[in-house]
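Asks: Let me see the structure of the following:
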Amino acid sequence: MAEKKDKIDVVNILTSAFINVLIPNSINFVVKNDKKRRERLRSLMEFQFDIGLELGHIFISDDSKGCIIFIDKWKSTLKRIILEVKLLFAVIGIENLFQVLKRENLIKSYHPKQDFIHLWLMGVAPEAQGTGVGSKLLQETLQFYEGKLMYLETTTPENLRFYKKNGFIIFHETFELDYPLYFLKYV
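Replies: Predicted structure coming up:
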């Protein structure tokens, strides 16, 4: 399990995993697309790491090539509020705030009322993608959370196949945003 000292490694994994993904997806929906895209993406990954440590668990593969951030329970804390304000200015931009809030409300509307584990973000360094690093890490985390209801959202057909192969089922899909959004659960 990752700790505060692993922040640079986790942020590097996630940034490298998403920097060249330019199709419409959840990450690109949030990250303001301008000449500071790399810097903004890195700030987003730092935010996600910090929130993961605050509200859940972060797992990192043995070879430090993959990681998964889980949120165990969403709750408002002073730290979360400060991190979200920082995210607004460093990543999203004021002009994109309302579309990001709309997206967040859409996602929340399909989450269950009872407690669940949110697989919030998973990434594997490009050079390790397709080598089994992600599958192994996901299986280890599913064992850690055995018996818990788990939800996630994904946007790409490749990720959809990956999660279905690992036991997740689609319970809803929507095209209300500029990209497809698939809601999956693991029980």
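Asks: all contacts plus neighbour counts: C-alpha atoms, from now on.
Replies: Noted.
Asks: can you list the residues that contact the longest helix along the chain?
Replies: Using DSSP state H, we find that the single longest helix of the chain is helix 37-55. By C-alpha atoms under 8 Å, 6 or more residues apart in numbering, the surrounding residues in contact with helix 37-55 are 3-4, 7, 10-12, 14-15, 19, 31-32, 58, 69-75, 80, 83-84, 87, 90-91.
Asks: just to confirm, which helix or strand has the residue nearest to the spatial centre of the chain in it?
Replies: Residue closest to the mean C-alpha point of the chain, counted by C-alpha atoms, centre = their mean, is residue 121 at 2.1 Å. Assessed by DSSP states H and E, residue 121 sits inside strand 117-124.
Asks: Any figure for the gap between residue 84 and residue 50?
Replies: Using C-alpha to C-alpha, to the nearest Å, residue 84 is found at 11 Å from residue 50.
Asks: which of those two has more neighbours?
Replies: Legend: neighbour count by other C-alpha atoms under 10 Å for residue 84 and residue 50, higher for residue 50 (19 against 16).
Asks: Give me the buried positions along the strand holding residue 121.
Replies: For strand 117-124, the neighbour count (16 or more other C-alpha atoms under 10 Å) marks 117-124 as buried.
Asks: so which pair among these is furthest apart in space?
Replies: Within these, two members stand farthest from each other by C-alpha to C-alpha: 117 and 124, at 20.4 Å.
Asks: Here is the second sequence; please produce its structure so I can put it next to the first one:
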Amino acid sequence: MGVAIRTAGEADRDLVVRLLDGAFQDDPVSGWVFPGVEDRRAKHPGLMAAFTDIVLAAGRVDVTEDGSACALWLSVPAEDGHDGEDEGPAQVRQAVDPDNERIELIGRLTAAVHPSGRAHEYLWMIGVAPDRQGEGLGTALIGSVLERCDREGLPAYLEASSTRSRKLYERLGFALAGPVLELPDGPAMWPMWREPRAHRTA
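Replies: Below is the predicted model of the structure:
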């Protein structure tokens, strides 16, 4: 009945990139970053690879044991101020598609609305294979980290990229964390925050 979850390593990189690419090809935000279908098919995997490499190096990637879903998490320290000097978005743009300013822009816009001042777990991305969506795999992946957050008294944060995902996160205890991020001439993203719940001990 439970979903077996393990921590991914470098050997899982290609699997994680494939999962994210498949899960986000038709996502509204990915469609904004790469408006042309053929361009998106060609360059979207490279963006997912860049994100995967960042989190494999600095965070944690969880995957279901059967390789059908993954979640990318970063532990954000309390002193993270998001001062706008981060060169990460520009480096990702340069590596993936130097002519596409939206790759850099979305990194800067999400960084600008990211809460600072309190340590928290940041769910950067979660991807479920298209033919396995709706089975509760994403909920299981998120829930395993939220249980730890509750034990350790840590909040969690994410940006929902669709109304469907926003409703899922609301069921898991996330609430809107400030103004909706409206991408220029594009879709909305919802910054969402979850306070830790009181941990019950048996």
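Asks: follow-up on the earlier one: how about the residue nearest to the centre of the first structure, what's its match in the second structure?
Replies: Alignment note (TM-score structural alignment): residue 121 of the first structure maps to residue 125 of the second structure.
Asks: list the contacts for that match?
Replies: Going by C-alpha under 8 Å, 6+ apart, residue 125 of the second structure touches 71-73.
Asks: Repeat the analysis, applying 7 Å as the threshold.
Replies: 71-72 (C-alpha atoms under 7 Å, 6 or more residues apart in numbering).
Asks: picking up where we left off before, just the angle between the strand holding residue 121 of the first structure and helix 37-55, please?
Replies: Interaxial angle, strand 117-124 of the first structure versus helix 37-55 (axes from the mean of the first three to the mean of the last three C-alpha atoms, to 10 degrees): 140 degrees.
Asks: Average offset of strand 117-124 of the first structure relative to the second structure?
Replies: Compared with the second structure after the fit, strand 117-124 of the first structure shows a mean deviation of 0.8 Å (mean C-alpha distance after the TM-score superposition for the first structure).
Asks: What is the subsequent helix or strand relative to that strand?
Replies: As assigned by DSSP H and E, the chain's next helix or strand after strand 117-124 of the first structure is helix 133-144.
Asks: counterpart of that next one in the second structure, which residues?
Replies: With TM-score structural alignment as the criterion, helix 133-144 of the first structure aligns to 137-148.
Asks: what residues does the matching stretch touch?
Replies: With C-alpha under 7 Å, 6+ apart as the criterion, stretch 137-148 of the second structure contacts 3, 69, 71, 126, 128.
Asks: which pair in those spans the largest distance?
Replies: 3 and 126 (15.3 Å).
Asks: What ranges does the first structure have for its strands?
Replies: 56-60, 66-71, 117-124, 150-154, 169-174, 181-186 (DSSP state E).
Asks: from those, which stretch is densest packed?
Replies: strand 66-71 (a mean of 25; mean count of other C-alpha atoms under 10 Å).
Asks: From residue 55 of the first structure, how far off is the residue of the first structure most remote from its centre?
Replies: Of all residues in the first structure, residue 35 has its C-alpha farthest from the mean position, at 23.0 Å, by C-alpha atoms, centre = their mean. Residue 35 of the first structure sits 31 Å away from residue 55 of the first structure, going by C-alpha to C-alpha.
Asks: Could you tell me the end-to-end distance of stretch 168-176 of the second structure?
Replies: 13 Å.
Asks: In the first structure, which residue range corresponds to it?
Replies: The aligned range for stretch 168-176 of the second structure is 162-170, by TM-score structural alignment.
Asks: Identify each buried residue in the matching stretch, please.
Replies: So stretch 162-170 of the first structure, judged by 16+ other C-alpha under 10 Å, has buried residues 163, 168-170.
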